[in-house]
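Student: Sequence first, then the predicted structure, then my questions.
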Amino acid sequence: MKLQPVALNERIEAIDLMRGFALLGILLVNMLTFHSPYAYVDPYTWFSGSPNAEVFSFIDIFVQASFYPLFSILFGYGLGMQYLRAQQKNAAFAPLAVRRLAVLLVIGMIHAFLIWYGDILITYAVTGFLLLTMIRIPSAWLLGLAAIIYTVPHTLMLLLLFVAVAVDPNFYTGMQEVQSSLAAYPTGTFAEIFSQRLDDWLYHNNFLNFLVMILTILPFLMVGAAAAKWQLIERTARYKKLWIGLATIPLAAGLALKLTPFLFDANYAFVYVQNIFGGPLLAAGYAAIIALVAQHSGISKLLKPLSKAGRMSLTIYITQSIIATTIFYSYGLGLYGQVSVLSGTVIALGIFAVQLIFAEIWFLKFDQGPLEKIWRKLSYQVNFKKSPNSKP
């Protein structure tokens, strides 16, 4: 039997709602890199002065490193759901999954090298391939293995960072990279921007960094796949006590760890504690709150625009980069390096509001986002057909 795309009536509202919420958080964080050389500076001094410092602190505590883990877990959850569907229909899972991930890899490469260097889709595709080799492992073992893969290397890295900051507590500022970015993105030719984008991608995806990213993202996918096998989101009402626990203890612990650079010292070690250990805990708390909120039909209806954005998450993610780079790069308005954190955040909220409106209009006629349709066509090898749920 051949697997088919998920029908509209099979979609799970809470998952789409989580994706939509994660897309907003991802944009708020990515906006710092869209409009400034964020990756090469000490953000705690670079974004100084009121209200920049306050806005950055809010993003740093409540948003930074808390939404890509949520989105990664949901990506793994999606793969886990597809695996379960294949089992139920006695259909081959691996060929379809490999095609979907291969297409995603190509989309990620186009995104990274022609639009914005901060792409995450390449990492998702690579870690997705790794997850396929483990998808048959029982959920409890998958969860335990994920914990080991995540905590052991990151704990060792944290110990090394505490040693390093004892020698030199200052952040490294790449002045050459900052100057190069400020010269290329707002005023450079497309060729110069491409060259800078490639340099930035290679800088952030050297062997060590990419290995750290794999060891970070892969466990999230494994957690998502394990949760999908248990159908934790579909059975939120049955596991209500678990979700309430996740909405309290991890949320509180995550917030405490996210505050460490502000309570102690803003150095590499405490920022690592904040992002690597605090971020995922906060993400678990956010996910739990959304899962519980989705059980209330009235609140769920109010948040419907977010869930519609989540239904076209690939389209939303890519168009965020297209819109933002058009605003800040020379082939658009050329505002790179010229806006404050507050202004950038307002722009991000404006972009997301426009995307919510676009999603509302799009789903009046179609049941999938435009890039999702392309992804489906290339993955399932089917022709575009109007859904029976679509309006004429």
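Tutor: Looks like it came in fine. Please read these numbers as outputs of a predicted model, since none were measured by experiment.
Student: For the rest of this, base every contact and every neighbour count on C-alpha atoms.
Tutor: Noted.
Student: all helices of the stretch 251-392 of the chain, in order?
Tutor: Per DSSP state H, counting those that start in this stretch, the stretch 251-392 of the chain carries helices over the ranges 260-263, 268-272, 279-293, 297-302, 304-311, 313-328, 341-362, 370-380.
Student: Comparison target below:
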Amino acid sequence: MAHQFVDSSAISSSPGPVADAQRLVILDILRGFALWGILLMNIEWFNRPVSEIGQWDESQQGLSLAAGWFVRLFIEGKFYTLFSLLFGMGFAIMLRHGKATGRDYFAWFSRRLTVLFLFGLLHLVFLWSGDILHSYAMAGFILLGMVWLFDKGYLQDLHRPHNQLRVALWWLGAPSVLLLLAALLFSTQDTGNQHEQDWQYEQAVEARAKLLMSGATPMPVDENSTELSEPELLELDARLRAEELKQNALELEQEIQALGQGTFLQASAFRLQQATAEFPFSLINILLAIFPLFLLGYALQGSGMIENYQRYSRVWKLLCCGGIGIGLPLSLWALILMQAPRFELDSWLGAVAYSLYYLSQYVLSAGYLGGLLWLCSQPRWLARLSGLAAMGKMALTHYLTHSLVLSLLFFGYGLGWYGQVDRAWQLLIALALLICQLLISPWWLTYFQFGPLEWLWRCLTYKAWQPFRRLKPKMD
């Protein structure tokens, strides 16, 4: 490939997007690679309720069960992490480009993030409630605010890339590590017999709650009494659990009805309602996961390690071997714990499993990043993987195209495949769509400078009509 690095001396001083000659092609390759994993994970949630994310599909068997294990072990959460890192890296490049042009970077990047937020909001309401773009936009505003503070002379210690790396890694790892330590500490405070008794009690509550849901006659309990027997306490806990299960089942049925059988307007109204209810949890995810990943990507780009990635091939090889060598066993261990009979009712076991699983996502994602950078630092592998660059250059268009195509295949206002396609066939559909995009992308970029949505994003960001078609070379 002709352009592997960004030459800061070559950055144009004229307003407008980063030119082809100024693009860091390795980022486009990484984006193209990330798109594959994102679709292989996301397609399941066009066929199942998004509210069940993180839960196993117990109906899968044979090849479909194997496909589910494959996605959860190798893909789920790992490519989302990689894509977030890449956003932070791209932020750093565009910010440097904006400063070099002499424009007010805060104003134009605020417009860029605002447009991204609107894209995400439209995507969330009219196509798919699993949208990540609006969260990226909000996390981007936090990162933009941090850079603005740097320029005003604040947070100078954090201005250094190595300090940003340290803070980002602690920010990412601390919640999972603290949860894991708390769960382990709790387990040491609880005797084996007591823990066994607690689990048996939870089993009894769950069984009684399911009986109540199926129409069993409630046992009379004087709820005003201060001295209740153990059976009476169990009955009260079972009633609460039954109400919780009924509410969950009702919400699940509403989602299935709206998406699997509803009209476009009904599905859109449901997605808007769901997004509003989930907004507080989105903010938590932005603060605990997305922003520190942006900061980590910003720091990696600022350190020069990505721009000059070929100089660090040994580092990338070590990161690849360490990340995959540690991340895969962690992920497998966590998934095995999640399959344990006690997992649903044992809060200590659940805390351990989820902590290990989230940590494995970061570690394995680092292994994937290191592996791809290590391969691309070798000319023969760079040539082999260069086909991903065209996909990566059109990442926004491809990401939203995934949702458009899959919503028309699965939802009730389309072909109505919702809930009818097993996991193995889902992966085949995703692979077919990705191969089409892999083939179409270089053809499209032969005639156009950007993907259609990338072009629209730039026009709205710069408040000017950007060139779209490529000029045909003159014939001698």
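Tutor: The structure has been received and is ready for your questions. Computed from a predicted model, the values in this text were never measured in an experiment.
Student: Got a TM-score for the pair?
Tutor: The TM-score (TM-score structural alignment, normalised by the length of structure 1) is 0.91; 390 aligned residues with a Cα RMSD of 2.6 Å.
Student: looking at the helices of the stretch 251-392 of structure 1, which is closest to L105 of structure 1?
Tutor: helix 370-380 (10.9 Å; Cα to Cα).
Student: could you dump the helices of the stretch 251-392 of structure 1 to TSV with distance to Q64 of structure 1 and mean neighbour count?
Tutor: As requested, those are exported to TSV (distance: least, Cα to Cα, whole Å; neighbours: other Cα atoms under 10 Å):
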stretch	distance to Q64 of structure 1	mean neighbour count
helix 260-263	13	16
helix 268-272	11	22
helix 279-293	7	24
helix 297-302	25	12
helix 304-311	19	25
helix 313-328	17	20
helix 341-362	13	17
helix 370-380	26	17
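Student: Secondary structure class of I214 of structure 1, three-state.
Tutor: helix (DSSP: H, G, I helix; E, B strand; the rest coil).
Student: again, but for M109 of structure 1
Tutor: Following three-state DSSP, M109 of structure 1 is assigned to helix.
Student: The equivalent of G337 of structure 1 over in structure 2: what's it in contact with?
Tutor: By TM-score structural alignment, G337 of structure 1 lines up with G419 in structure 2. Each residue near G419 of structure 2 by Cα atoms under 8 Å, 6 or more residues apart in numbering is listed here: N47, R48, G260, F410.
Student: Show me the residue at the heart of structure 2, geometrically.
Tutor: Closest to where the C-alpha atoms of structure 2 average out (Cα atoms, centre = their mean) is Y80, at 3.3 Å.
Student: Find the nearest non-adjacent residue to that one, please.
Tutor: I38 (6.4 Å; Cα to Cα, 6 or more residues apart in numbering).
Student: The one you found pairs with which position in structure 1?
Tutor: If you follow I38 of structure 2 across to structure 1 using TM-score structural alignment, you land on I26.
Student: quick one: stretch 359-371 of structure 1 aligns where in structure 2?
Tutor: Under the criterion TM-score structural alignment, stretch 359-371 of structure 1 matches residues 441-453.
Student: Between the two ends of that stretch, how far is it?
Tutor: Terminal residues of stretch 441-453 of structure 2 lie 13 Å apart, using Cα to Cα, to the nearest Å.
Student: shouldn't A228 of structure 1 be in contact with M81?
Tutor: Yes - here A228 of structure 1 reaches M81: they are 5.7 Å apart, a contact under Cα atoms under 8 Å.
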